[in-house]
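# pasted the sequence and its predicted model underneath.
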Amino acid sequence: MNQTIETLLEHRSIRDFENKPLTEEQIYTIVRSAQAASTSSYIQAYSIIGVKDKSKKKKLAELAGNQSYVEENGHFFVFCADYNRHHEAASLHDIDITEATESTEKFMVGLIDASLAAQNAAIAAESMGLGICYIGGLRNSLAEVSDLLNLPSKVIPLFGLCVGYPIQTPDKKPRLPIRNIYHVDEYEPNKEEFIKGLKEYDATISSYYHDRTKGQRNAGWTSLMANKLGKPVRTYMKQFLQNKGFPLK
């Protein structure tokens, strides 16, 4: 096993960081690593906002659900799907690309490109001995986040990434059994085997939470997911996307 794989397998989300900012060289390296990620057809349909302003970090922490580590970290990145630059590029050649960028396909490209870049950034940071935590809570209030970061039309914030020097070293959260994730030639046709894997994972997660919370919590994964997905959240999203120039045709 090489060092890259060891870094990947040792991942855990960090939610407690030293009060020590990253250096400009560290930030530059992380962003360059993000840019090295694969991108669909060379489109590079994303932008990264680095947030240093303390008042803005404080506000983002509030908007994300009062998550203190959004404010208190070495650096905070916001990853965005971005077609603004493509419209600017096309205008240099008097070409209208609206039909393409308003398509569901190109919206997916923006999401995928941004996610690939972010994961490269996360791995780069962890390889430097830093900790990271993704922040999907920004999607609680995307209009406010967008205004705070002065994002133009065709640019939408997707999630944040806290990076910094970790104070804590939490236990790794167990992942699903490989047989519930990786299928050979076709999706697992044996439902009994599929369910068996989920039940085994329930026992693993129940034990993990029991130990982590000293018996205060012992739910399995399937019950957590059933309850989490039993009610839709952030239902304003479609209207927000339309307002930002993504009607998704």
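Received it, and whenever you're ready, just let me know what you need.
# contacts, neighbours, all on C-alpha from now
Noted.
# what about the strands in this structure?
46-51, 75-82, 131-135, 155-164 (DSSP state E).
# mind putting those strands into TSV with distance to residue 110 and mean neighbour count?
Formatted as TSV, these follow (distance: least, CA to CA, whole Å; neighbours: other CA atoms under 10 Å):
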stretch	distance to residue 110	mean neighbour count
strand 46-51	6	19
strand 75-82	5	24
strand 131-135	18	23
strand 155-164	10	25
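# redo the ones you listed as a markdown table? Include distance to residue 101.
Listed next are these as a markdown table, based on distance: least, CA to CA, whole Å:
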| stretch | distance to residue 101 |
| --- | --- |
| strand 46-51 | 13 |
| strand 75-82 | 10 |
| strand 131-135 | 26 |
| strand 155-164 | 11 |
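# another one to put next to it:
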Amino acid sequence: MNQVIETILAHRSIRKFEDKALTEEQIKTIVQSSQAASTSSFVQAFSIIGVKDQQKKTKLAELAGGQAYVAENGHFFVFCADLYRHQLIAEMYKQDSDQVLESTEKFMVAVIDAALAAQNAVLAAESMGLGAVYIGGLRNNLEEVCKVLKTPARVVPLFGIAVGYPLAKPDQKQRLPYEHVYHEDEYEQNQETYIAQLKQYDQDISSYYEKRTSGKRNDTWTGQMAGLLSKPTRMYMKEFIESKGFNKR
């Protein structure tokens, strides 16, 4: 096993950081690593907004649901789906590209490009001894997030990544079983097998929580997911995305 794979397999979310800012060199390396990720048809449909201003970080922490580590970290990156530059290109060439830019396909390209770039960013950060955590809570109120970051049309902040020097290293959460995730030649649809794997995974996760909290918590993964699926969240998203010029066709 090489060092890259060891770094990937050692990943865990870090939510407590030292009060120490990243250097400009570290920031540039992380961004350049993001840019090295694969991109569909060389479209490069993403942008990254680095947030240094403490007032803005504090406001984003509030909008993300009061997550302190959005404000308290070495650097905060916001990854955006971005077709703004492509709109400008269409105008440069005096062509009407609204049908293409507003398509579901181009929205998917922008989201996938941003996600691939972000994973490279996290891997780069962790390879430098830093820690990171993804922040999906920015999507709680994207209208206000866009105001804070002053994003134009055809740009949608998707999530943030808080990066910094770890203060603590939590235990790693076990992922779903390999056999449950990897299907060969066709999708495995034997429900008895599927449910048996989920029940075994529930036991593993319950044991993890029980050990981590000294017996104060022992919930299961399927229980968490059932709770998540019972409460509609961010139901404004479709209209908001369309209002930004995405996913309209």
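Sure thing, it's come through. Just so we're clear, the structure is a prediction, and the values are computed from it rather than from any experiment.
# ok, back up a step: of all the strands of structure 1, which one is nearest residue 21 of structure 1?
Proximity to residue 21 of structure 1 (CA to CA) singles out strand 75-82 among the strands of structure 1, at 6.2 Å.
# compared with structure 2, how much does that closest one deviate?
Here the mean offset of strand 75-82 of structure 1 against structure 2 after fitting is 0.2 Å, by mean CA distance after the TM-score superposition for structure 1.
# residue 185 of structure 2: neighbour count?
Neighbour count for residue 185 of structure 2, taken as other CA atoms under 10 Å: 6.
# which one in structure 1 is aligned with it?
Residue correspondence to structure 1 (TM-score structural alignment): residue 185 of structure 2 is matched to residue 185.
# what separation do you get for its match and residue 194 of structure 1?
Look at residue 185 of structure 1 and residue 194 of structure 1: by CA to CA, to the nearest Å, they are 15 Å apart.
# return the residues in contact with the closest residue to residue 207 of structure 2 other than its chain neighbours.
Closest residue to residue 207 of structure 2 in three dimensions, ignoring its sequence neighbours and counting by CA to CA, 6 or more residues apart in numbering: residue 218, at 6.6 Å. By CA atoms under 8 Å, 6 or more residues apart in numbering, the contact set of residue 218 of structure 2 is 205, 206, 207, 208, 209, 210.
# select only the buried ones of these in ChimeraX?
The command below creates a ChimeraX selection of those among these that count as buried (16 or more other CA atoms under 10 Å):
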select :205,206,207,208,209
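# and the contacts of residue 218 of structure 2, which is closest to residue 71 of structure 2?
Using CA to CA, the contacts of residue 218 of structure 2 come closest to residue 71 of structure 2 at residue 209, 26.8 Å.
# residue 15 is in contact with residue 170 of structure 1, correct?
No - between residue 170 of structure 1 and residue 15 no contact is recorded; they are 9.2 Å apart, counting by CA atoms under 8 Å.
# between the two, which is the more surrounded one?
residue 15 (23 against 12).
# how about that one, what does it touch?
Residue 15 of structure 1 neighbours (CA under 8 Å, 6+ apart): 69, 132, 133, 166, 168.
# let's see it at 6 Å
Counting by CA atoms under 6 Å, 6 or more residues apart in numbering, residue 15 of structure 1 touches residue 69.
# okay, it and residue 118 of structure 1: tell me how far apart.
18 Å.
# kindly report the same for residue 36 of structure 1.
11 Å.
# okay, those two: which has more neighbours?
residue 118 (28 against 13).
# list the contacts of the more buried one.
Counted by CA under 6 Å, 6+ apart, residue 118 of structure 1 has contacts residue 34.
# helices of structure 1, start to end?
3-9, 24-35, 54-63, 68-71, 84-91, 98-101, 104-127, 142-148, 178-181, 191-212, 221-228, 237-243 (DSSP state H).
# how about the ones you listed in TSV, adding distance to residue 46 of structure 1?
Formatted as TSV, the helices of structure 1 follow (distance: least, CA to CA, whole Å):
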stretch	distance to residue 46 of structure 1
helix 3-9	24
helix 24-35	10
helix 54-63	20
helix 68-71	21
helix 84-91	9
helix 98-101	13
helix 104-127	5
helix 142-148	14
helix 178-181	28
helix 191-212	35
helix 221-228	29
helix 237-243	15
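# if you compare the ones you listed, which one is most tucked away?
Burial of the helices of structure 1 is given as mean neighbour count (mean count of other CA atoms under 10 Å); helix 68-71 ranks first at a mean of 23.
# this completes my enquiry, with thanks.
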